[in-house]
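Chemist: Next come a sequence and a model predicted from it.
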Amino acid sequence: MRYNQVGKSDLHISDIGFGCMSLENDEQVNKRIIDEAIAAGINFFDTADLYDKGENERQIGRLLHGRRSECILATKVGNRWKADGSGWDWAPGKDYIIGAVEDSLRRLETDYIDLYQLHGGTIEDPIDEIIEAFDILVEQGKIRAYGISSIRPQVIQEYVNRSAIVSVMMQYSLLDRRPEESVIKLLQENQISVLARGSLAQGLLSGKPAREYLSYSAEEVEAAAKAVRFVAGTKRSASQTAVMYALKKQPVASAVVGIRTLEQLRDVVDITSATELTGAEHHFLSESVKPGTYDKFR
């Protein structure tokens, strides 16, 4: 497993990040998955206070109990569940963030969070107030670094200009190359890492039947999946090839993959022993489908 620095921080995370949202409710099974992930070299675990109304954080706290020093733990903030549980509201104010971190720390059974991320964001938010909240938490030692989870170029630009973010979590895959339009270059120039989620494009690049996806037709999706299978050949699996494609792009520091079974875990961690994706293979894949652009969220 390779480890990459997150932005200008002192965090170093594994090529493969463990997306905890996909974990189901069998804690005994999940313990085996988490223990095997750590044994395989995965050290980056990503959750959010929103997932399962906080229960995902609680479960991760229990599963990592006694192993905290081996892990880089990330969670997210900004969404507040309604009192009746019917949904959530966007609540990115300073006071809310500073209060919410205490709940996350308690659920995660830790006294610090390695990477605290704003879970979304709009250009209408009180951005300076949000940044102030994160800076206060860094000063207090409750978080080591902060970033945002966003696909909005305009919002990302504001945080790059005005804050000390070290990372942006965003969708990035062969079937979602919208960040290449402007965001990737912006982040690379400012030494801010990308945490790539969705590298399998909801499984469409790893065996699920083709269907429309984002701006792509089912036929275009199938063409991309066929290219992935061709490049994979007998050297690696389709899912490994798709994840390698995302990791090949700078400044991607980790491909955060949702994992719910040991089989999924073993397939993705076998990337460490699979044949490296060559520059020619990466180019072939890129040519298999035209890159998209953001038509909203600008």
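Modeler: Happy to help now that I have it.
Chemist: going forward, measure contacts and count neighbours with C-alpha atoms only.
Modeler: Will do.
Chemist: helix/strand/coil for residue 146?
Modeler: strand (DSSP: H, G, I helix; E, B strand; the rest coil).
Chemist: also this one, for the comparison:
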Amino acid sequence: MTQNTTIEQVELGKGGPRAGIQGLGCMGMSEFYGDTDEALARETLEAALAAGVTLFDTADVYGRGQNEEFIAPFVAAHRDEITLATKFAIERSDDPRYRGIRNDRAYIRESVENSLRRLGTEVIDLYYMHRRDPAVPFAESVGAMAELVQEGKVRYLGLSEVTGAELKEAYAVHPIAALQSEWSLFSRDVERSAVGAAAELGVAFVPYSPLGRGFLTGAFTDAAELSEGDFRAFQPRFTGDNAKANAELLAPVREIAQTHGATPAQIALAWVHQQAQVHGLTVVPIPGTRKPSRLAENTAATRITLTQAELALLEPIASRVAGDRYPDMTWTSAARDS
């Protein structure tokens, strides 16, 4: 009997869109992780859809719009088969070091029009606020996003890197379908308040970097091994003594992988998927890859179930990780969560 390799479909939020239980992060197809092979990346998009992946995630900041333009032909070819997610809020300029956050109404309206044009579509399925500017009231930001739903430019709303209290505040203005934040064996800040709030409200959780930006796979053990232009070289947990200490934390991941005849990446992803049962909410991670072979490896993780004993072995890892996720953690929900 041939094994079914198509992944399960779930609902993103109460009354939200249907999507595969695992999505695809498209960021690395344009920048941040070194050189990319565009032809291979396009093959990966098609392979993902064939495997039942239907949530495709991008943002206007990725490649300063280039990532949205890159996936536009794929979107056009499969518009009715996919759930298209993009984001606004991170502003870039000609200065490659500059990053700003904007949540004001004028910027939101300008951003959505630019994304619609680059993506070549009349409607965005899931539109995220990429980062929160606490100086702008949620009533203004989420209210402006809600207008886009009313106008038919956006179907569902999402937030990224917000606290549980912020999620509830936003939800009071307009229903939120999904919350996207970093969540993995290496990063569990979201469990302080955001996960519980999402479960309470029926908001789907979309973990980004569920593979610890590749570190959990064993693909690299120190940023010095990465190619020029890879932004992971500037993340504290991947350099120097931090990298050495963190690499040693992966021993139980490798041991469990051997038991299952799986890869460390698959065990790390299986752990994320299993948090749906642990916390009582829908969890749809979006590991990024540019290779069809890695895509097949990642989706196979949806069919792995870890035992309670294995979960217990993995439990302490996050609390022992050395170094922050970003050089500047003020951009994350962890900086605002008590």
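Modeler: Sure thing, it's come through. Not measured: the values here are computed from a predicted model.
Chemist: can you tell me which residue in structure 2 aligns to residue 279 of structure 1?
Modeler: Counting by TM-score structural alignment, residue 279 of structure 1 lines up with residue 308 in structure 2.
Chemist: That match: neighbour count?
Modeler: 9 (other C-alpha atoms under 10 Å).
Chemist: what's the distance between stretch 18-30 of structure 1 and the middle of its chain?
Modeler: 16 Å (C-alpha atoms, centre = their mean, to the nearest Å).
Chemist: Then stretch 130-148 of structure 2?
Modeler: On C-alpha atoms, centre = their mean, the centre of stretch 130-148 of structure 2 falls 20 Å from the chain's centre.
Chemist: okay, and that stretch goes to which residues in structure 1?
Modeler: Taking TM-score structural alignment, stretch 130-148 of structure 2 hits residues 119-137 over in structure 1.
Chemist: Also stretch 100-112 of structure 2?
Modeler: Under TM-score structural alignment, the match for stretch 100-112 of structure 2 is residues 89-101.
Chemist: For that stretch, buried residues please.
Modeler: Across stretch 89-101 of structure 1, burial judged by 16 or more other C-alpha atoms under 10 Å covers 91, 92, 93, 94, 96, 97, 98, 100, 101.
Chemist: okay, the residues you listed in CSV with distance to residue 180 of structure 1 and secondary structure next?
Modeler: Formatted as CSV, these follow (distance: C-alpha to C-alpha, whole Å; DSSP: H, G, I helix; E, B strand; the rest coil):
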residue, distance to residue 180 of structure 1, secondary structure
91, 29, coil
92, 27, coil
93, 30, coil
94, 31, helix
96, 33, helix
97, 31, helix
98, 33, helix
100, 33, helix
101, 32, helix
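Chemist: Can you tell me which of those is nearest residue 30 of structure 1?
Modeler: residue 101 (24.6 Å; C-alpha to C-alpha).
Chemist: From residue 52 of structure 1, how far out is the closest one?
Modeler: 17 Å (C-alpha to C-alpha, to the nearest Å).
Chemist: Check residue 229 of structure 1 too.
Modeler: From residue 229 of structure 1 to residue 52 of structure 1 the distance is 34 Å (C-alpha to C-alpha).
Chemist: what's the answer for residue 129 of structure 1, then?
Modeler: Counting by C-alpha to C-alpha - residue 129 of structure 1 and residue 52 of structure 1 are separated by 27 Å.
Chemist: Tell me which of the two has more neighbours.
Modeler: Ranked by neighbour count (other C-alpha under 10 Å), residue 129 of structure 1 and residue 52 place residue 129 first, with 15 against 11.
Chemist: quick one, what contacts the corresponding residue of structure 1 for residue 49 of structure 2?
Modeler: With TM-score structural alignment as the matching criterion, the partner of residue 49 of structure 2 in structure 1 is residue 38. Residue 38 of structure 1 is in contact with residue 70, counting by C-alpha atoms under 8 Å, 6 or more residues apart in numbering.
Chemist: helix/strand/coil for residue 38 of structure 1?
Modeler: helix.
Chemist: Spell out the residue ranges of the strands in the stretch 101-250 of structure 1.
Modeler: Along the stretch 101-250 of structure 1, counting by DSSP state E, counting those that start in this stretch, strands occupy 113-119, 143-149, 167-171, 193-197.
Chemist: equivalent range in structure 2 for the third one?
Modeler: In the comparison with structure 2, strand 167-171 of structure 1 aligns to the range 178-182 (TM-score structural alignment).
Chemist: Which residue, other than its chain neighbours, is closest to residue 114 of structure 1?
Modeler: residue 144 (4.8 Å; C-alpha to C-alpha, 6 or more residues apart in numbering).
Chemist: separation between that neighbour and residue 135 of structure 1?
Modeler: In terms of C-alpha to C-alpha, residue 144 of structure 1 sits 10 Å off from residue 135 of structure 1.
Chemist: To which secondary structure element type does the most far-flung residue of structure 1 relative to its centre belong?
Modeler: Taking C-alpha atoms, centre = their mean, the residue of structure 1 most remote from its mean C-alpha position is residue 84, at 28.9 Å. State at residue 84 of structure 1, reduced to three classes by three-state DSSP: coil.
Chemist: count of neighbours near the aligned residue in structure 1 for residue 21 of structure 2?
Modeler: For residue 21 of structure 2, the aligned residue in structure 1 is residue 15 (criterion: TM-score structural alignment). Using other C-alpha under 10 Å, the number of residues around residue 15 of structure 1 comes to 26.
Chemist: ok, for residue 15 of structure 1, nearest residue in space, not its chain neighbours?
Modeler: residue 254 (4.5 Å).
Chemist: Residue 220 of structure 1 now?
Modeler: Per C-alpha to C-alpha, 6+ apart, closest to residue 220 of structure 1 is residue 289, 6.7 Å.
Chemist: still on that earlier bit, can you list contacts of the match of strand 167-171 of structure 1?
Modeler: With C-alpha under 8 Å, 6+ apart, stretch 178-182 of structure 2 has contacts from 12-13, 157-162, 188, 190, 198, 203-210.
Chemist: hmm, 7 Å instead?
Modeler: Contacting residues not belonging to stretch 178-182 of structure 2 are listed as 12-13, 158-161, 203-210 [C-alpha atoms under 7 Å, 6 or more residues apart in numbering].
Chemist: Tell me who's in contact with residue 216 of structure 2.
Modeler: Residue 216 of structure 2 touches 264, 265, 268, counting by C-alpha under 7 Å, 6+ apart.
Chemist: 8 Å instead?
Modeler: Residue 216 of structure 2 neighbours (C-alpha under 8 Å, 6+ apart): 186, 250, 264, 265, 268.
Chemist: Quick check: buried residues in stretch 193-208 of structure 2?
Modeler: 193-199, 201-208.
Chemist: what stretch of structure 1 does that stretch fall on?
Modeler: Going by TM-score structural alignment, stretch 193-208 of structure 2 sits over residues 182-197 in structure 1.
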